[in-house]
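Colleague: Sequence first, then the predicted structure, then my questions.
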Amino acid sequence: MRIPLIALVVLLAGYRSLGYYAHVAHGQASLIVHRRSIEAVVDDPKTPDATRRRLALAAEARRFASSALGLPGNRSYTYYVQLDRPWVAWNVFATPELSVAAVQHCFPIAGCVAYRGYFREDLARREAERERALGHDVSIGEVPAYSTLGWFADPVLSSMLRWDDDTLVGTIFHELAHQKIYVKNDSSFNESYATFVENEGVRQWRRSRGLAAPDEKGDRLEHGFTAQVLALRDRLKAIYAQPWGDDAKRVAKAEEFEDFRGRYLAWRDGEAGGDRRYDRWMAQPLNNARLLPFGLYDTWVPSFAALFDGVGREWPSFYAAVARLAALSPTDRTRELERLKHD
C-alpha cells in the first residue's frame, strides 16, 4: 500500500492553532537548513558508497524528468537531507466511527485533504488520541517523502533511499508532476495523474537505459489487494447507511472486518500465489481510517493513459490536455474522466 506523498503541503496555512503552525514551519525550515546539494554529497569522500550510488541515480533521474518527460526544471530533488529519524513525517487519518468518509482538513494551498501531517511522531500520536477521544476511528501513516508543490525546493530524503531504484526514480517523477499541475480539492485527480506520469516515466527511463520493462507482478498484486479493500469499504458504507441502531451497525462492522480477513487469506493463498507482502498490514487492527489511502492513487490512471495515447504520446500535448481537464468544474471533470476510462 502506498501512502499519499503530498503530506505536509500545509506550510503557511491551515493550522488549528499557532502551535501547529509553528511546528510545521519549524519542520520545513529544518529541512532547508540541513539540505546539501546532491553534487556536494556525491563528491564528499565521507559519503558511504551506497548513499553515493543512490544519489547519483536520483540526480540522473532528475535530469531525465525535465529533458525527456517535460517536468519542471527547478531545484527540487537537487538537494539531499540526511534525517535524524526513519521517516520525514507522520500522517493522521480519521473517520467517524460509523462512516468511511474522512475527517477533512482544508488548506489554502493544497485544498482539502484526508489527513493531517506532523514532522514529529509524538505530536502525530497526540493528535491521534485527540481524534479517538472524539469517538473517531484513527490511523497513523509513515511518510517517507512529501511535496510542497514547488513552493520550496523539495529535497531527496534519506527515508527515500531505502526504496528500490524504480520507486526512487518514479517518486521524483510523481512529485514533479504535482508541481506542474495540481487541482485543489481533487486528490483522486491529482494522484491518478501523477501516478500515470510516474509509471510511464519509469517505463521510458528504463527503456532509455537499455533495461527490460518493469516487472508487473507487484502492480498486479497491489491492484488486486486494493480492489479487495475498496470492496470492503463499499460494504461498510452500505452497512452504515442502513436504518439500524448504532449498536447493530457496530456488530455488523466487526463482522465485516473479520470476514475480510478470511477473504484476504483466500486471495493470498490463491490468486496472489502465496505472496505475503500484505501480511504485516493485515496483522494490525482494522478500522475505517486504515482504509482511507486505498484507491487514491489509481482511480483515473486508465483515463490518463487513454489521454496520453489520444494525443500521440507526446508530453507537451498531454500536459496541455490535463490542464484543460483541471480547468473544468468537478462534475464535468469527472464526467470526462469517466468517458476516457471507458472509451
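Modeller: Nice, I can see it. Residues are numbered from 1 along each chain as shown.
Colleague: use CA for all of it now, contacts and neighbours both
Modeller: Will do.
Colleague: Could you pull out the strands in the stretch 1-150 of the chain for me?
Modeller: Secondary structure of the stretch 1-150 of the chain (DSSP state E, counting those that start in this stretch): strands at 36-37, 79-81, 89-96, 105-107, 111-113, 116-118, 136-143.
Colleague: any idea how far the shortest one is from the chain center?
Modeller: Read it as strand 36-37. 25 Å (C-alpha atoms, centre = their mean, to the nearest Å).
Colleague: For that strand, name the packing helices and strands.
Modeller: Judged by 3 or more C-alpha pairs under 8 Å, 6 or more residues apart in numbering; DSSP states H and E, strand 36-37 is in contact with strand 79-81.
Colleague: do the fifth one as well
Modeller: Contacts of strand 111-113 with other secondary structure elements, assessed using 3+ C-alpha pairs under 8 Å, 6+ apart, are made with strand 105-107.
Colleague: what packs against the strand it packs on?
Modeller: For strand 105-107, the elements it packs on are strand 111-113, judged by 3+ C-alpha pairs under 8 Å, 6+ apart.
Colleague: What is the burial count for the closest residue to Tyr80 other than its chain neighbours?
Modeller: Leaving aside its sequence neighbours, Tyr80 sits nearest to Val156 (C-alpha to C-alpha, 6 or more residues apart in numbering; 4.8 Å). Neighbourhood size, Val156 [other C-alpha atoms under 10 Å]: 28.
Colleague: Save the strands of the stretch 1-150 of the chain as CSV, and put in mean neighbour count and distance to Ala61 too.
Modeller: As requested, the strands of the stretch 1-150 of the chain are exported to CSV (neighbours: other C-alpha atoms under 10 Å; distance: least, C-alpha to C-alpha, whole Å):
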stretch, mean neighbour count, distance to Ala61
strand 36-37, 16, 15
strand 79-81, 23, 13
strand 89-96, 24, 24
strand 105-107, 18, 31
strand 111-113, 18, 29
strand 116-118, 24, 27
strand 136-143, 22, 21
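Colleague: Put this next to the first one:
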Amino acid sequence: MRTFYRLVAVMIVVSGLTGCISVSYYAQSVQGHLQIMTARRDVGKLIEDPSTPKALRARMVSASAIRQFATDELALPDNSSYRSYVDIGRDSVTYAVFAAPEFSLTPRTWCFPVFGCVPYRGYFSKKSATETAVELQGQGMDVFVTGITAYSTLGWSSDPLLSTMLSQDETYLAALVFHELAHQRVYVHGDSAFNEAFAVAVETTGVKKWLRAAGATAQLRRYEAAERRKAEFLTLVSQTRDELGQIYGNSGTSEQKRAAKMAAIERLRTRYRHMRDRRWGRYRGYDAWFASPINNAKLAATSVYSDRVTAFLRLFDLCSGNYARFYASVRRIGLLDEPHRAETLAAADSCY
C-alpha cells in the first residue's frame, strides 16, 4: 500500500510540472480511492463472522470461489486484489467523462503518469464529472458521462470487491473480476483500445470456462445469448460510425453535416427497434442506451471496448485456449509500436 501512496505523490508532483491535469483532479482521485481502501473488510473474515447477513455471506462465498478460479484456471494474478470487500453505498464507484469533437469520432484523450493517455476522465464525484462535462460542452464538444461499477489500479494497490460489483448476478461479478485482473496481467501504456479489448476477451472466455466448470448449462446459454445480442448491437453501432465518418469527411457546411449526423443517429435508433422487435423478442436491455442522447462521445466510448475483441478472441484460439501462452503472445504484441501493434494483432495467424 505504501508503494501506491508513493505513486500518487509522484503523480501529483508531475501534474504540477506538466500542467496537463490539475493537482485538484489528482487530489479527488486520491481522496476517493483512499476512502475505499480504508473501508476494506477481509472476505474470509466476512464469511466466518456470524453477524454477516446471510445474503452477503453467500455473495462473499461465491466471490471467493470466482477469485480462486481466476488464478487457478485463467492464470490471472495471485495477489490480494478482490479478496476484500467495501460497501460504497452508491450505484457507481466512479463516473467517466468521454468527449469528442462535434464532427469527429476520435475521442479526446487525457494523459497521466504511469497509466498513459486514456479517452476519458474519471471522477469519484458525480457532481465533478457533470461539471467537467458542462465545461467540455461549452467548448463545442460532444460529451458522454457514464457510471462505472469497478476500476483497476493495475496492481499498484489491493483492489477490493465493491458493492457495485454485486449489483447483478454471479456471472456479472465473474466478468468484472476477470476483466479487472486481466489489466493486471497485461497493460500497454497509452493504448486503451488494445487494453480494453484484451480484457474483454479474457472476461468472455473466462466466464464461459467458469460456467462450464460449474455445470451451469442454463446460465451459459443465457450468457451466450447475451453475447450474441451484444455483437448485433455493436454491429449496428459500427455501421452508424461508418456513416458518420463519411459525413464528417465530406465537404459541406456545418449545418449540413449537423443535419446529416442527426439523420444517421435516427436511422440507428430505427434499425435498433426493428432488430429488437423482430429478432430479440421481449428483450429490451439496450432500450436505456438508445433512449438517452447519442453522440460522437458515446459512440467512441463504445468502440474503445469492442473494436479489437474479435482479433483477441482469434489469437486466444490460435494459442489453443492456453491462457499463459495467450498472455505471452499479447505481451509480445504489446511491445510493438502502436501501428505495428494493431497490424500484427489483426493479421495474426499463429500464437505470436
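Modeller: Arrived safely, thanks for sending. Being a predicted model, the structure only gives us computed values, none of them experimental.
Colleague: Give me the nearest residue to the equivalent of Asp78 of structure 2 over in structure 1, chain neighbours excluded.
Modeller: Asp78 of structure 2 maps onto Gly73 in structure 1, with residues paired by TM-score structural alignment. Among residues not flanking Gly73 of structure 1 along the chain, Ser66 sits closest, at 5.4 Å (C-alpha to C-alpha, 6+ apart).
Colleague: what about the one you found, how many neighbours?
Modeller: By other C-alpha under 10 Å, the residues close to Ser66 of structure 1 number 15.
Colleague: Next one: it from Glu142 of structure 1, what distance?
Modeller: Look at Ser66 of structure 1 and Glu142 of structure 1: by C-alpha to C-alpha, to the nearest Å, they are 29 Å apart.
Colleague: Please enumerate the helices of the stretch 51-200 of structure 2.
Modeller: Along the stretch 51-200 of structure 2, the segments classed as helices by DSSP state H, counting those that start in this stretch run 54-74, 126-138, 170-185, 192-213.
Colleague: what sits against whichever residue in structure 2 pairs up with the residue nearest to Tyr80 of structure 1?
Modeller: Here Val156 of structure 1 is matched to Leu161 in structure 2, going by TM-score structural alignment. Going by C-alpha atoms under 8 Å, 6 or more residues apart in numbering, Leu161 of structure 2 touches 82-86.
Colleague: counterpart of Leu211 of structure 2 in structure 1?
Modeller: Match for Leu211 of structure 2 (TM-score structural alignment): Arg206.
Colleague: my guess is that match contacts Glu200, does it?
Modeller: No: counting by C-alpha atoms under 8 Å, Arg206 of structure 1 stays clear of Glu200, with 10.0 Å between them.
Colleague: sorry, back to before: I'd like the strands of the stretch 1-150 of structure 1 as a markdown table, with distance to Glu271 of structure 1 appended.
Modeller: As requested, these are exported to a markdown table (distance: least, C-alpha to C-alpha, whole Å):
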| stretch | distance to Glu271 of structure 1 |
| --- | --- |
| strand 36-37 | 45 |
| strand 79-81 | 40 |
| strand 89-96 | 30 |
| strand 105-107 | 38 |
| strand 111-113 | 33 |
| strand 116-118 | 35 |
| strand 136-143 | 27 |
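Colleague: Go through those strands and name the closest to Asp298 of structure 1.
Modeller: strand 111-113 (16.5 Å; C-alpha to C-alpha).
Colleague: in structure 2, what residues pair with the closest one?
Modeller: Strand 111-113 of structure 1 corresponds to residues 116-118 in structure 2, going by TM-score structural alignment.
Colleague: That stretch vs structure 1, average offset?
Modeller: Mean deviation of stretch 116-118 of structure 2 from its aligned counterpart in structure 1 after superposition (mean C-alpha distance after the TM-score superposition for structure 1): 1.3 Å.
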